[in-house]
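**Student:** what's the 3D shape of this:
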Amino acid sequence: MKKISILGAGWLGNPLALQLKSNGQELKVSTTTPEKISSFNENGIESFIVNVGSNSDTENLDNLLTDTDILIITIPPGRSKPSESTYVDRIKSIIPFIEKHDIKNVLYTSSTTVYLSLKGNVNEETPIVPVSEMDQQIFEIENLLLNNQNFNATILRLGGLIGEDRHPVKFIVKRENVDDANNPVNMIHRTDIIRFLEKIIENEIPNDVFNIVAPINLNRRDFYTQEAAKLGLSPLPKFTDNPNADMRNVSGQKISKKYGLDYLYLLD
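**Tutor:** All right, here's what the predicted structure looks like:
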């Protein structure tokens, strides 16, 4: 049994905690929503209110990280006001606590948006050239964690997120037009993310970067048409191809090969 703390038990962290708990792991989680505390307690998961970057949460952050073997950080960027700390500052503020509690293994859920400036086939070895401010911050966080000599950090670059309660096609069908319909699809189902996280936790945590992106052999037009049919959604928008589309296809095969685990969801 491993002692695992999840910083940010939201859309991904919540079901991940429940799954790891069912596997016999010892779990502690943080949330920013007081109403969730009773639900976690009912499932035998110790929980704390933590707003990362807030000095008032220092005690709760200490309680969360005390006696932790593996820390999983699943805090999304969100939208910060000009008066608030940046995303990179918020994540950076956690590092002294990781070191203080001598946590040797960190998992950070990043994003494949770091590849947005690139075209064609990309993988973990492709040089990153972040363009937007948020992508620059995410890439900076990745390097802060990977280059820290006090712990091993596994960076998981997640594709577009899909789950039973979250599917982009529900927004696509509300549009009149969808451009770049010939572009590849780089997405991942929450269940597959959790499956890979379980497998990583079973083994030693490597200081490495992995994409988690389903090998979907469909372009945007065909994928959204297929998914809309599954959900009974209509009418479909007009799909328009772009002869100069970036055709960015993110490979998620490195993690699959390393752990001998296939993707199961979103495949045609």
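**Student:** C-alpha only now, for contacts and for neighbours.
**Tutor:** Fine.
**Student:** Helices along this structure, start to end?
**Tutor:** 13-22, 37-42, 58-65, 87-92, 95-100, 133-146, 169-172, 190-202, 220-231, 253-259 (DSSP state H).
**Student:** would TSV of those helices with mean neighbour count and distance to I155 be doable?
**Tutor:** Shown next, in TSV, are the helices of the chain (neighbours: other Cα atoms under 10 Å; distance: least, Cα to Cα, whole Å):
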stretch	mean neighbour count	distance to I155
helix 13-22	18	15
helix 37-42	14	26
helix 58-65	18	19
helix 87-92	18	13
helix 95-100	14	15
helix 133-146	18	7
helix 169-172	14	27
helix 190-202	17	11
helix 220-231	17	27
helix 253-259	15	11
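**Student:** Could you also give me the structure for this next sequence, so I can compare it with the first?
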Amino acid sequence: MITSVAVVGCGWFGLPLAKALVSQGLKVTGSKRSPQEAEALSADGIDGFGLDLEQLSDSDPLCNKDCEAITRGLACDAIVINIPPGLRRGDNGYLDRLKRLKALMGSHSYQRIIFISTSGVYPAGGDSSGSGCVESDAKAHSPASETLLAAEALFSNKNSIVVRFAGLIGPKRHPGRFLAGREDVPGGNLAVNLVHLDDCVAAVISLLKAEGPLSPVYNLCAPRHPTKAEFYQRAATQLGLTPPSFIEGPLEQDKRVDGGLISRELNYRYKFTDPLAMLSHC
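**Tutor:** As a prediction, this is how the structure comes out:
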């Protein structure tokens, strides 16, 4: 039975997750890069510890003044690893940071390891069923996807689960600003693949509480896929911004992510099944 959870990365997703776990009576530890921000987590009932994986030594990651606090913070029944890859910003240190974290985890025996990944591992038009990309459709189709798959493999064992988030929206992340005012945006007929923060939190908690054998990978994506044009024009309009305009260009390969496995296996019900309905909750 899981009674304690370490949340590595208490940011936009990790902090609401940690708060929700505390509210359900679990002991929760959580990391922030800044020791001051880590201390502030105590106000939410989270035992915070500073963890800056960029500042640790590759040869001896435990050789720092905070090693005891880090070791104690990571030593829980379960761990949720939520470290943004930053690959779109040209960040090439993602795998190194994860390797340092794995060294810090050492030989501790976790009942469950949940690694947060992304649906970026699926290529456009790469679904085997024709109805959407399922978990087995992941492939290294670009340098970024190759890095993402290598990251997932780092933590692969019998107790680990990879959770691949689709595009994330929710409080403080309203998509209306993403394309507002832009003209001649390509790909207006392509499907959007999105998931709301509330579903990310609820689904991960379901996986932590689930008993018995689970699949090694689950997608999280709302079942409905409006077009890019429909979604971003409505999102901008809702904020009172100029909606983007789209052009018809060469036919592009579409991609739809199938997030139904977790519903079929765990009877998980998405709170937001339609990205258009999510807009009022961002």
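**Student:** ok, back up a step: let me know which of the helices of the first structure is the nearest to I49 of the first structure.
**Tutor:** Minimum separation from I49 of the first structure across those (Cα to Cα) falls at helix 58-65, 6.6 Å.
**Student:** Report the mean deviation for the closest one after fitting onto the second structure.
**Tutor:** Superposing on the second structure places helix 58-65 of the first structure at an average distance of 2.3 Å from its equivalents, by mean Cα distance after the TM-score superposition for the first structure.
**Student:** got a list of contacts for that helix?
**Tutor:** Here helix 58-65 of the first structure makes contact (Cα atoms under 8 Å, 6 or more residues apart in numbering) with 5, 28-30, 47-50, 71, 97-98, 101, 103.
**Student:** Report the buried residues of stretch 113-132 of the first structure.
**Tutor:** T113, V114, Y115, L118, V122, N123, E124, I128, P130 (16 or more other Cα atoms under 10 Å).
**Student:** Now tabulate those in a markdown table and tack on distance to K230 of the first structure.
**Tutor:** Listed next are those as a markdown table, based on distance: Cα to Cα, whole Å:
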| residue | distance to K230 of the first structure |
| --- | --- |
| T113 | 27 |
| V114 | 30 |
| Y115 | 29 |
| L118 | 31 |
| V122 | 29 |
| N123 | 30 |
| E124 | 32 |
| I128 | 35 |
| P130 | 35 |
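**Student:** can you list contacts of stretch 205-215 of the second structure?
**Tutor:** So stretch 205-215 of the second structure is contacted by I2, L17, L21, A78, R112, I161, L266, Y268 (Cα under 8 Å, 6+ apart).
**Student:** Just put these in CSV and tack on distance to A203 of the second structure.
**Tutor:** Below are these laid out as CSV (distance: Cα to Cα, whole Å):
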residue, distance to A203 of the second structure
I2, 16
L17, 10
L21, 12
A78, 15
R112, 14
I161, 12
L266, 9
Y268, 7
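**Student:** Tell me which two in those are the farthest apart.
**Tutor:** Among the contacts of stretch 205-215 of the second structure, A78 and Y268 lie farthest apart (Cα to Cα), at 20.3 Å.
**Student:** Looking at these two, which is more packed in?
**Tutor:** Each of A78 of the second structure and Y268 has its neighbours counted (other Cα atoms under 10 Å); A78 has more, 24 against 16.
**Student:** What is the equivalent residue in the first structure for that one?
**Tutor:** In the first structure, the residue equivalent to A78 of the second structure is I70, according to TM-score structural alignment.
**Student:** same deal with E135 of the second structure?
**Tutor:** Under TM-score structural alignment, E135 of the second structure pairs with E124 in the first structure.
**Student:** what sits against that match?
**Tutor:** V209, F210, N211.
**Student:** try 10 Å
**Tutor:** E124 of the first structure makes contact with T112, Y115, R157, D208, V209, F210, N211, V250, S251, G252, Q253, K254, according to Cα atoms under 10 Å, 6 or more residues apart in numbering.
**Student:** Would you mind pulling the contact partners of stretch 225-238 of the second structure?
**Tutor:** Here stretch 225-238 of the second structure has contacts from 174-181, 185-194, 240-247, 255-257, 273-276, 278-280, using Cα under 10 Å, 6+ apart.
**Student:** Leaving out sequence neighbours, find the closest residue to N189 of the second structure.
**Tutor:** Computed as Cα to Cα, 6 or more residues apart in numbering, the closest residue to N189 of the second structure that is not its neighbour in sequence is T227, at 5.2 Å.
**Student:** so how many other residues sit close to that neighbour?
**Tutor:** The burial count for T227 of the second structure: 15, using other Cα under 10 Å.
**Student:** Relative to E68 of the second structure, how far out is it?
**Tutor:** 50 Å (Cα to Cα, to the nearest Å).
**Student:** So I83 of the second structure sits against G93, correct?
**Tutor:** No. Look at I83 of the second structure against G93 with Cα atoms under 10 Å: they stay out of range, at 11.5 Å.
**Student:** which residue in the first structure lines up with A235 of the second structure?
**Tutor:** Match for A235 of the second structure (TM-score structural alignment): E227.
**Student:** thinking again about what came up before, who touches both of I83 and G93 of the second structure?
**Tutor:** L53.
**Student:** can you pull the contacts of A153 of the first structure?
**Tutor:** A153 of the first structure neighbours (Cα under 10 Å, 6+ apart): 70-72, 104-108, 142-147, 205-209.
**Student:** so what corresponds to it in the second structure?
**Tutor:** Aligned partner of A153 of the first structure by TM-score structural alignment: S160.
**Student:** hey, where'd the strands end up in the stretch 1-150 of the second structure?
**Tutor:** Using DSSP state E, counting those that start in this stretch, the strands of the stretch 1-150 of the second structure run over 4-8, 27-32, 47-50, 78-81, 112-118.
**Student:** Would you mind putting the ones you listed into CSV with distance to A202 of the second structure alongside?
**Tutor:** Output for the strands of the stretch 1-150 of the second structure, formatted as CSV (distance: least, Cα to Cα, whole Å):
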stretch, distance to A202 of the second structure
strand 4-8, 15
strand 27-32, 16
strand 47-50, 21
strand 78-81, 13
strand 112-118, 14
